[in-house]
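> Model the following, please.
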Amino acid sequence: MKKLLVVILLFFGFKNLYSQILTLDDLKPKELYNSIRLSYMLVDQPVDKVSYALQPKMGFIGLTYNIPINEWLYTGAGFHTAITGDQGGLFTLGVTLGVNFPVYKNLYFDANVHFGGGGGYRTLVNGGGILYPNIGLQYKKKGYSFGVQYGYMNFFTGIQKDDNISFFIEIPSTLRTASYEKAQKEFVVSNITKDKIWKKPGVRSVQQITFDYFFPRGNSRTDASTNPSYQQIDNTLSVIGFEYQRYLNENTFIYAHLDAMYAGLTAGFMDMFIGAGKNFIETKNVNFFAKFGIGAAGGRIFPEGGLTIYPNAGADIKFSDRFGLSIHGGYHRSILGIASFQALTAGFSLKYYSLSGGIEDPFTGKKASKIRTQGIQVGVQNQSYYDVAKFGIPNSDLQLIAIKIMYDINKRFYVMGEASFAYEGKSGGYAHGIFGLGIRSNKFANNKLSLFAEASGGVAGGGRVDSGEGILVRPTAGVNYHINNDFTINVSGGQMWSPFGNVNSTNFNIGISYGISMLNAKK
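Predicted coordinates:
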């Protein structure tokens, strides 16, 4: 009898174990045919409305990531920044809604509206809100395209506004994902799969958080916020940033990089680059690389055009297939300017390596044995901060637009990153970037509600907000309303505090997030 009982228990145990084994046929992947748009325009400046010298034109570039909603409607998010004129440091962050449909063969009609916040010269943008409608034509060929548009860039809270002609190029960026409900699960790769999507190679990429130190040289000077104005910068600047790399072949990659300063000057400096790099010497655990970026920088340094180059070289040390450490140095230099900020740089970064969207390495052909679904939520929020301390101007409430990314550690915990820019509150140019850790509850009320709490910190500055050199702490707590498995409305409140400044502000946020499961390959 005991033997029979053991056999029965073993049978049901193995049956239960077998039932938990998931294969790719249990996963329904989907392809998002997204695109990256790089645009350029010249904007006339309000020289007749200010009492100080101002260059008559500003060169303005945009970098936007667009996602189709259906065959003719798309949305997206991105940055704009100044590169010529004298408004280096003017950055904006916003969201886009547009329409796109064919009119004749490869010729398409394209129109969109971009809303966001940001600024540089606070006297020109006031609160920082930007509304930028565009209409034009686009020519497409094999996913790549270029186009021309007529638009009206309107910082509606200030005097910076002008109609203009813009030119853009667009490159495809296919993203293979699954529903968010499949997140944090493991699927065995079998030899036979029904979906043709698995026959396509994955994407090799790297994400890293960077910690750098700038050592200014030459004629590097502050802006007019110091006393006296335009002082020589001879102290070390501390900078934190984020970088995304995507490999084109086994040792060549393209990348996008963002930085914000948290020590060394009054808060407000940031930069943004796109570029390319190459790994020259590679072993199993050590890699030597060089890369070159071009983009924009500014804020709290002498007002120049903004155009900046940033060559960089270093070495990576891989601890595992997923994690590594990078040590690097470079040369950060503004070009086409008067004072021409320049600095030698040194730093390190924490790297995360991934192969996503397929079961096969695109360059070596090696196949993975498993797919691990990684839960990610991307959201947009309106953030309200009350009675924010400022220097030189009265305190006021601030309204910010935020782009937020939540990266699941497991079903309970997640890490988050956020970029927020002011669009109302007489502090155009204020922005913050923060990272943190979050925890969420199980769903309740018929699986429609869940609770969450976050502890985060980062860098803030600009717009005469009194954040000292920029360190920011912000705890929040709130509730999620789950519309379905992928879409969630978020409502939260908290406190924003600058330990080295005078900001101590109550905060209220409301937004919407979209969840996906990234398909990460495992050996």
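> can we go C-alpha only for contacts and neighbour counts from here?
Will do.
> starting at the chain centroid, how far to stretch 499-508?
Averaged C-alpha coordinates place stretch 499-508 at 24 Å from its chain's average position (CA atoms, centre = their mean, to the nearest Å).
> Next, the buried residues of that stretch.
Within stretch 499-508, the residues scored as buried using 16 or more other CA atoms under 10 Å are 501-508.
> The structure of the following sequence is requested for comparison with the preceding one:
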Amino acid sequence: MPLSYSYSNFENRETTIPIEDLKDTSWDTKSHRISAMVHLNNLSVEGDSQFSDGTPIKGRTIRLAGFEFNSFLNDNWFYFVKADGAYSGIPAGYMDIFIGGGYHLSMNKNRTNIQAKFGIGAGGGGGVDTKGGFLIYPDLSIEQKIYDNLYVSVNKGFLMSPNAHFLSSTLGVGLKYYIEKDGIQIDDATAKESKFKGIETIIKQDWYIDANRNGGFSQDMHQISLQINVFLNKYIYGAGQTSFANFGDAGAYAEGIVGLGVQSPLFLDRKVSVFAQVLAGAAGGGGISTGEGLIVKPSLGTNVKLTNNLNLRGGFGYVKARGGELSSVFANFGLTYDFSFLSAK
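As a prediction, this is how the structure comes out:
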């Protein structure tokens, strides 16, 4: 993950800067390419794979939703981090996370890409027997440009333990967005256009009121969440969120969800904004009744500006599990750190 970057104030998001104005400045340097993808991945379980009680899983399809982030070392080589959670096919709770590297090949005037990658990581839950949890992930994908920097990706590969105790073939589809950031020199040429893109990073504490549990009872549950919003234009954003229970006797509960939101302009002396968002994805564990794992989570809230980059954030909403009993009102409170980065093309 990139830990150093050049940035501007969040309020500069979607501001277009003439390339001529950036020449001979600190922005006149080689750009750094990154990509972000949301995807659906199907695991077709094969071999002697089984649940922890010994029941065979072979023939089942485990459906996953997740997120992948790539950072390029040069024009071809990249490293990635990828996380997924199951939402259908088995009891809720299966999740995995991988890190790895890959090779990127572009063709058709950069409209078509082929990527080969290999990852190592950990996975388990949902009753799936992955032994110690160590998994490997070889994969091949093809990407086709559909608009601007947006590509549709189709991938095929394997997800397995090294000794094939758990073995599955993978087939998935995703939407990937490429960004050339922090510089105006792209492929040894000067970019034609540059614009600041807004990012919000949010740390918050969620409180689920009377969260329904397996066993027919309910109890309040609390979790800590990290959410990242990438603004697609000045007011609409794509969001990714991961959360982990920290109070309420649900210690293994976790969420991995994505979605869209809208945020108002600042008002009340440019100190306050409001937002609305709908997130959905995988959740499970900790005895929370989420069925096979798919949840939907709409919410509303308010940001109060403290500094140019820092805000207080509060919200409330409703979370519902498909196929499970979880159906709760929730509230949250936290902090956001906002900035914009330069995107060139």
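> follow-up on the earlier one: will you turn the buried residues of stretch 499-508 of the first structure into JSON lines that also has secondary structure and distance to S369 of the first structure?
Output for these, formatted as JSON lines (DSSP: H, G, I helix; E, B strand; the rest coil; distance: CA to CA, whole Å):
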{"residue": "G501", "secondary structure": "coil", "distance to S369 of the first structure": "52"}
{"residue": "N502", "secondary structure": "coil", "distance to S369 of the first structure": "53"}
{"residue": "V503", "secondary structure": "coil", "distance to S369 of the first structure": "51"}
{"residue": "N504", "secondary structure": "strand", "distance to S369 of the first structure": "51"}
{"residue": "S505", "secondary structure": "strand", "distance to S369 of the first structure": "50"}
{"residue": "T506", "secondary structure": "strand", "distance to S369 of the first structure": "49"}
{"residue": "N507", "secondary structure": "strand", "distance to S369 of the first structure": "46"}
{"residue": "F508", "secondary structure": "strand", "distance to S369 of the first structure": "45"}
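> and the longest helix for the first structure?
Longest helix of the first structure, by residue count under DSSP state H: helix 2-19.
> from the middle of its chain, how far away would it be?
Counting by CA atoms, centre = their mean, helix 2-19 of the first structure comes out at 50 Å from the chain centroid.
> Now name the helix or strand holding the closest residue in space to P216 of the first structure that isn't next to it in sequence.
Setting aside the residues directly before and after it, P216 of the first structure is nearest to A343 in space (CA to CA, 6 or more residues apart in numbering), at 4.0 Å. Following DSSP states H and E, one finds A343 of the first structure within strand 342-356.
> Give me the mean deviation of that strand from the second structure.
With mean CA distance after the TM-score superposition for the first structure, strand 342-356 of the first structure departs from the second structure by a mean of 0.9 Å once superposed.
> what's whatever helix or strand comes next after that strand aligned against in the second structure?
Downstream of strand 342-356 of the first structure, the next assigned helix or strand under DSSP H and E is strand 370-388. With TM-score structural alignment applied, strand 370-388 of the first structure matches the range 193-211 in the second structure.
> Could you pull out the buried residues of that stretch?
With burial defined by 16+ other CA under 10 Å, the residues of stretch 193-211 of the second structure counted as buried are 194-211.
> go on, stretch 139-149 of the second structure?
139-145.
> so the aligned partner of G315 of the second structure in the first structure is in which element?
Alignment note (TM-score structural alignment): G315 of the second structure maps to S492 of the first structure. Assigned by DSSP H and E, S492 of the first structure falls within strand 487-497.
> Give me the mean distance between that strand and the second structure.
Its matched residues in the second structure lie on average 0.8 Å from strand 487-497 of the first structure after superposition (mean CA distance after the TM-score superposition for the first structure).
> I114 of the second structure: what's it in contact with?
104-106, 140-143 (CA atoms under 8 Å, 6 or more residues apart in numbering).
> measure it to Y137 of the second structure for me?
Distance from I114 of the second structure to Y137 of the second structure, counting by CA to CA, to the nearest Å: 17 Å.
> if we can go back for a sec, please narrow the contacts of I114 of the second structure to those residing in strands.
104-106, 140-143 (DSSP state E).
> any idea which of the residues you listed is the one closest to M160 of the second structure?
Nearest to M160 of the second structure, judged by CA to CA, of these is L140 at 15.1 Å.
> Apart from its neighbours in sequence, what residue is nearest the alignment partner in the first structure of that closest one?
The equivalent of L140 of the second structure in the first structure is A313 (alignment by TM-score structural alignment). In this structure, A313 of the first structure finds its nearest non-sequential neighbour in A290, 4.1 Å apart by CA to CA, 6+ apart.
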